[in-house]
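A.B. asks: Turn this into a model:
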Amino acid sequence: MASLFMNQEDRTRAVEQLFGYTFEDPSLLHKALHLAGSGGSLDGNKSLAQVGDAVLRLALVSEGYEKGMAREHTSRIVDRVGGNDMLTSVGFLHKLDKLVYKNPSQLGGVPPKPMACTVEALLGAVYLDSSKSIDTVRQVMSVLGLVWPELAN
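C.D. replies: Okay, the predicted model is just below:
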């Protein structure tokens, strides 16, 4: 279903079903789905993506700490799992590009960087909506495949 024809309720239902998480404040979810220039906002989901980037890194770094991993090893995992290439791939894999609100002048698909930003923004939205529960964010990260690789080098 193209995002042009989806209403807010359909988008909310699609993300909640994918994540296995119900938003208390769906407006956070919709802020996360707004690309720059859409919905009257020049920055779109970028501020929320900043929160999501920080919480994603916190979840990964704390897991590295809990596993007793060396700082350098943890940094490589954070760079790999939390990098734009992985975030972009995850976003497209789960068809999040079909759910974003685009700027009306944007033709075609969602570019890679805005897709990565959207995934981060969605994690930020879950974090804020769940009363800043890192465990809830970790559950959503797991659903998306943003997990600590057990046998990573």
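A.B. asks: contacts, neighbours, all on C-alpha from now
C.D. replies: Fine.
A.B. asks: Surely Gly37 is in contact with Gln106?
C.D. replies: No: between Gly37 and Gln106 there is no contact under C-alpha atoms under 8 Å: 9.4 Å.
A.B. asks: the helices in the chain, which residues?
C.D. replies: Using DSSP state H, the helices of the chain run over 8-19, 26-32, 46-66, 71-81, 84-93, 112-129, 134-144.
A.B. asks: higher neighbour count, Gly37 and Gln106?
C.D. replies: Gly37 (17 against 12; other C-alpha atoms under 10 Å).
A.B. asks: most centrally placed residue in the chain?
C.D. replies: Val119 (2.2 Å; C-alpha atoms, centre = their mean).
A.B. asks: and this one, so I can compare the two:
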Amino acid sequence: MWRTKAMEDLLEYRFKDKTLPLSALNLPGRLTSIKDNTGLAQVGKAVMELFLITDGYDKDMDPENINTLLTYILDNSKLADVGTKKGLGRCMMGMQSGTTSLTPLYTARTVQALMGAVYIDSDGDLEKLHEAMMAIGLLPKPGAQLPV
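C.D. replies: Take a look at the predicted model:
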């Protein structure tokens, strides 16, 4: 359960269902009773888009600027970079012994899955999702310059 605690600390969120972060860290193809992160990654991708679009709409942002923001924040290379900098590789489960490194796509999907886990565990609370996105470093700090 050290992985769950590590993710709770990283995301500044306490999971009610302690298996959700484990599922988010479980790469596809691993034979275990814990679901892999594919479904949670799909949820995470969708709800991060929902949050950013809704937030932009509420702030009367131009749709083009919202699209730029989506690309800037949710690009797989950015997600992978954030995950790598936060040390997700040491927590991810399912890497074969002998593999040299995690692929960026696995890391990006794990970040998406963690956001999906927060969303599901919080009963769809977009504010909790926002806080987790801030905690992991996906969103710029308040007052930071955005690319839009």
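A.B. asks: TM-score for this pair?
C.D. replies: Comparison of the two superposed chains (TM-score structural alignment, normalised by the length of the second structure) gives a TM-score of 0.90, and 144 aligned residues with a C-alpha RMSD of 1.7 Å.
A.B. asks: coming back round to it: which ones are touching the equivalent of the residue nearest to the centre of the first structure over in the second structure?
C.D. replies: Under the alignment (TM-score structural alignment), Val119 of the first structure pairs with Val111 in the second structure. Counting by C-alpha atoms under 8 Å, 6 or more residues apart in numbering, Val111 of the second structure makes contact with Ala41, Leu79, Ala80, Gly83.
A.B. asks: was I right about the first one contacting Tyr106?
C.D. replies: No: using C-alpha under 8 Å, Ala41 of the second structure makes no contact with Tyr106, being 10.1 Å away.
A.B. asks: Trace Ser89 of the first structure over to the second structure, please.
C.D. replies: Using TM-score structural alignment, Ser89 of the first structure sits opposite Asp81 in the second structure.
A.B. asks: cool, and Val137 of the first structure?
C.D. replies: By TM-score structural alignment, Val137 of the first structure lines up with Leu129.
A.B. asks: before we move on, the earlier item: let's have the contacts of Val111 of the second structure in JSON lines, adding neighbour count and distance to Leu146 of the second structure.
C.D. replies: Supplementary listing: the contacts of Val111 of the second structure in JSON lines, determined by neighbours: other C-alpha atoms under 10 Å; distance: C-alpha to C-alpha, whole Å:
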{"residue": "Ala41", "neighbour count": "22", "distance to Leu146 of the second structure": "25"}
{"residue": "Leu79", "neighbour count": "23", "distance to Leu146 of the second structure": "16"}
{"residue": "Ala80", "neighbour count": "24", "distance to Leu146 of the second structure": "19"}
{"residue": "Gly83", "neighbour count": "23", "distance to Leu146 of the second structure": "20"}
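A.B. asks: Nearest to Gly124 of the second structure among these?
C.D. replies: Ala41 (15.0 Å; C-alpha to C-alpha).
A.B. asks: Let me know how buried the closest residue to Leu79 of the second structure other than its chain neighbours is, in neighbour terms.
C.D. replies: Leaving aside its sequence neighbours, Leu79 of the second structure sits nearest to Ala108 (C-alpha to C-alpha, 6 or more residues apart in numbering; 4.7 Å). Each residue near Ala108 of the second structure was counted by other C-alpha under 10 Å, and the total is 24.
A.B. asks: May I have the residues that are in contact with Ala108 of the second structure?
C.D. replies: By C-alpha under 8 Å, 6+ apart, the residues touching Ala108 of the second structure are Asn76, Ser77, Lys78, Leu79, Ala80, Asp81, Gly83.
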